[in-house]
Structures are given as structure tokens and as C-alpha cells.
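Visitor: Let me see the structure of the following:
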Amino acid sequence: MAIDPSELKGRKLGRVLSKLGVTTREQVHEALAVQKTRKVPIGQLLVELGYATDTDVARALAGQSGMAYVDLAGVDIPSDVIEAIPADNAQAYQVVPIEFNPKAKKLKIALKSPNNFRAVDDLRLLMGFNVEAVVADEALIDSLLKEHYSRNESVSDVVSSLASDEKFKGLAASGGASIDLDAVLEASEDNQVVKLLNLVLLQAIKDKASDIHFE
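Guide: Next up is the predicted model:
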């Protein structure tokens, strides 16, 4: 039966591995004895002794932080989920979106490390979404980043995409005439608009700009 990550939060790594059924107390004590003569992490020692795998240790480290560990091997991420985060954001924070609910404004991302708090906080601020983070294998995240975000999307790319969208053409053509506020609201929640704002904000953060001007 799966263990709730909250039950593992704050526990010592050896205890977490035992709780997960990976190691026994005796194996952990053996590794601790070795650690007295070798100043290396307990997880590394357990792997060297053959009592755990790198994935086991990564899962346990995630549990220590109260986070779930997910296996992304063979997972097919839908294009609308990938498009929820612009390439610049995904590459900058080294994260991959794995679930996205635009109506509920919920986004689930996979991190390489449970200590990547900045990615979660910044994406919440940039996107205005409830961001849930899980941990996944570093090599798999690198592979997914290369597969889906190898070409960085620029602000001009997104603007060009918006310009060709009939929904936005209609708004632009309204000129000084009355504007359908519902249509404006719907347009503002479009993935492409959110993506454009994210790119602008990310660039502002990189440039340490105090003001952003739109013309």
C-alpha cells in the first residue's frame, strides 16, 4: 500500500527507506557504522552496499520533504499540459508540467530536487496558479525538457501566434466600438496570453527590471 508522503516528512533517511520497505534496520545500522569512518551521505552508502538503488534514495529524499516521487518513464504528456509553461520558464527552473487544469487553475510540476522551492514559488507568482510539486528522476526530466522544450519560445513567437488567432483578431478589429467584456475575460485566460505574460515577467526578472512598459 502506498504511503502518504506526509508520514515521511522530517524523518531520517534510513528510517524513511525502512518505512518504504527498501531496507531493514540492520542494513541501515551497518551503513551508519561505515559512515563513522567515511563521511559520505547515508543514501550513497546504502547504494554502494547494494541495499538500495538511486531511485530508492531519490524517493526517500522526496518523502523527507513531504513530497511524492513519480516515475515518468514512458509517460506521454499532452501538448496542452506542455504549453502551460513557456520553454524559458521550464528551462530556467528545470521543471516539467505533468498535469494542468486551466479551469481550476491547478498545475502539477515535476522537479529534480525537493529543495527547488524557488521554482514552485516563482511559478505560483508568475502564473497565478495553485502549483503542486512532485519529484522525478533527474535524467528523465532532462530528457523531457530536451524533447518538449529544445526550442526556446520568444515573446515575438507568442505575439505572432496571438495575431493569427481569430479570437484576438476580433478584439483588435473592434477599435473604438463597444467591446464584449466576456470575450475579453475569456481571451485573458487563454494559454497563449498567460504564456506571453510569463515570458515578459521572466525576462524582467532576468534583467532585474523595476518597471514593465507595454505599448
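
Visitor: okay, CA-based contacts and neighbour counts for the rest of this
Guide: Will do.

Visitor: To what extent is S65 buried, counted in neighbours?
Guide: S65 is flanked by 17 other residues according to other Cα atoms under 10 Å.

Visitor: no wait, E99
Guide: Neighbours around E99, by other Cα under 10 Å: 18.

Visitor: now the closest residue to it other than its chain neighbours, what's its secondary structure?
Guide: Here the nearest residue to E99 in space, its sequence neighbours aside, is K108; by Cα to Cα, 6 or more residues apart in numbering that works out to 5.0 Å. When classified by DSSP: H, G, I helix; E, B strand; the rest coil, K108 comes out as strand.

Visitor: residues in contact with E147?
Guide: Shown in contact with E147 (Cα atoms under 8 Å, 6 or more residues apart in numbering): no residues.

Visitor: Report the buried residues of the helix or strand hosting it.
Guide: Assigned by DSSP states H and E, E147 belongs to helix 138-149. Neighbour-count burial for helix 138-149, counted by 16 or more other Cα atoms under 10 Å, picks out 138, 140-141, 144-145, 148-149.

Visitor: One more, please, to line up against the first structure:
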Amino acid sequence: MADWLERFVEDGTIGESQLEEARQMAASLGITPEDALVRQGYINGSDLGRAQAAVFNYEFMELEGVQIPNSIIEQISESVARDNVVIAVGNEGDAVVVAMHNPNNMDVLDKLRFLLNKDVKVVMATMESIQGAINRHYGQTETESVDTMISEFTEKTIEFS
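Guide: So this is what the prediction gives:
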């Protein structure tokens, strides 16, 4: 079980009975206890993200309303961002700072290091906020972005002399 969830009891966010209720719900539904706590409304995704970041020793970043410069966004292709639920949020020295919800996913980290040919520094964010940032910066869906690009391209007039 996720013993780190005891932190929510220790800091008074939830009671011991609420944690036990979440564990029972998780067992019966086949979900994690942390997901059960969120579903029951005892904590929100941001609370969960902050707690996980503290446990894993990562910075937590709220992405709602954050405008990321295109020069940063363009470091990771839209398909990679969507497929792996990651988004570039900055640069730190020679490293690309990437927001992800599961920093223990070594496959994604290795893929990013390979594709970027740079070190990757991870900050944690909720999956929902990363998906929202992807939609804000790349468009609602990959198809919409391609459609927009095609329409912009076809609207340009080319003059031949």
C-alpha cells in the first residue's frame, strides 16, 4: 500500500477512517488508494500531486494558466507530448525541464533524453493540468492542429512572376 498517504492523515487533510474507506474502495474497484481519495473528494489532484512530488523529491508545478513560450514547447513534438503526457516547460542550463505526472517512468525519460539529445529535468504536475497545457499550446487534438496548419498553408497566396 501507499504508506506515504499517511501524510494526509498526519497533516489533518483527511482522517484515518477516510483513508481506510479509500483503501477499501480501491481494493473493490481495482484502483489505487490515492485515486479513491480523489474520487471521494477527500483530496484533489493538486493535493495528490504535491504530496507525490514531496515524497519523490521533485518540484511540483501548477500548469493552469501558464503560458509557455513556443521556443520551449517546440522542443517536444506534439505526438510525443500527447502519447507520453509530458510537456516542456523550460530550460535549465543544458537540460530541458519537462512536466510529467509519473517521474518514475524510466521508459518515457529515456525516450525524451534520446529524442532531445539533452538531459531532462523533471517537475511534477497533475495529468489533467499537463493535458490542459498540451491542448492550450498544441491545439485541442492532434488532428485539429494539423487541420489548422493545412488551412493556414492553403490560405497563403503565392504569386508567380
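
Visitor: returning to what we had before: could I get the buried residues of helix 138-149 of structure 1 as CSV with distance to S188 of structure 1?
Guide: Listed next are those as CSV, based on distance: Cα to Cα, whole Å:
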residue, distance to S188 of structure 1
E138, 34
L140, 33
I141, 30
L144, 28
L145, 27
H148, 25
Y149, 24
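
Visitor: counterpart of M127 of structure 2 in structure 1?
Guide: Here M127 of structure 2 is matched to E138 in structure 1, going by TM-score structural alignment.

Visitor: Nearest spatial neighbour of that match, chain-adjacent residues omitted?
Guide: Using Cα to Cα, 6+ apart, the closest residue to E138 of structure 1 is K112 (5.0 Å).

Visitor: Is it correct that that neighbour is in contact with L140?
Guide: No: K112 of structure 1 sits out of contact with L140 when judged by Cα atoms under 8 Å, with a separation of 9.2 Å.

Visitor: Looking at structure 1, which helix is longest?
Guide: Counting by DSSP state H, the longest helix found in structure 1 is helix 191-207.

Visitor: which residues in structure 2 does that one align to?
Guide: Taking TM-score structural alignment, helix 191-207 of structure 1 hits no residues over in structure 2.

Visitor: what helices or strands is that helix leaning on?
Guide: helix 87-93, helix 117-127, helix 155-163 (3 or more Cα pairs under 8 Å, 6 or more residues apart in numbering; DSSP states H and E).

Visitor: And A51 of structure 2, what's its match in structure 1?
Guide: Match for A51 of structure 2 (TM-score structural alignment): A60.

Visitor: quick one: what helix or strand has its match in it?
Guide: Assigned by DSSP H and E, A60 of structure 1 falls in helix 54-64.

Visitor: same thing with F153 of structure 2?
Guide: helix 142-155.

Visitor: Quick one: work out the angle between that helix and helix 127-138.
Guide: Interaxial angle, helix 142-155 of structure 2 versus helix 127-138 (axes from the mean of the first three to the mean of the last three Cα atoms, to 10 degrees): 10 degrees.
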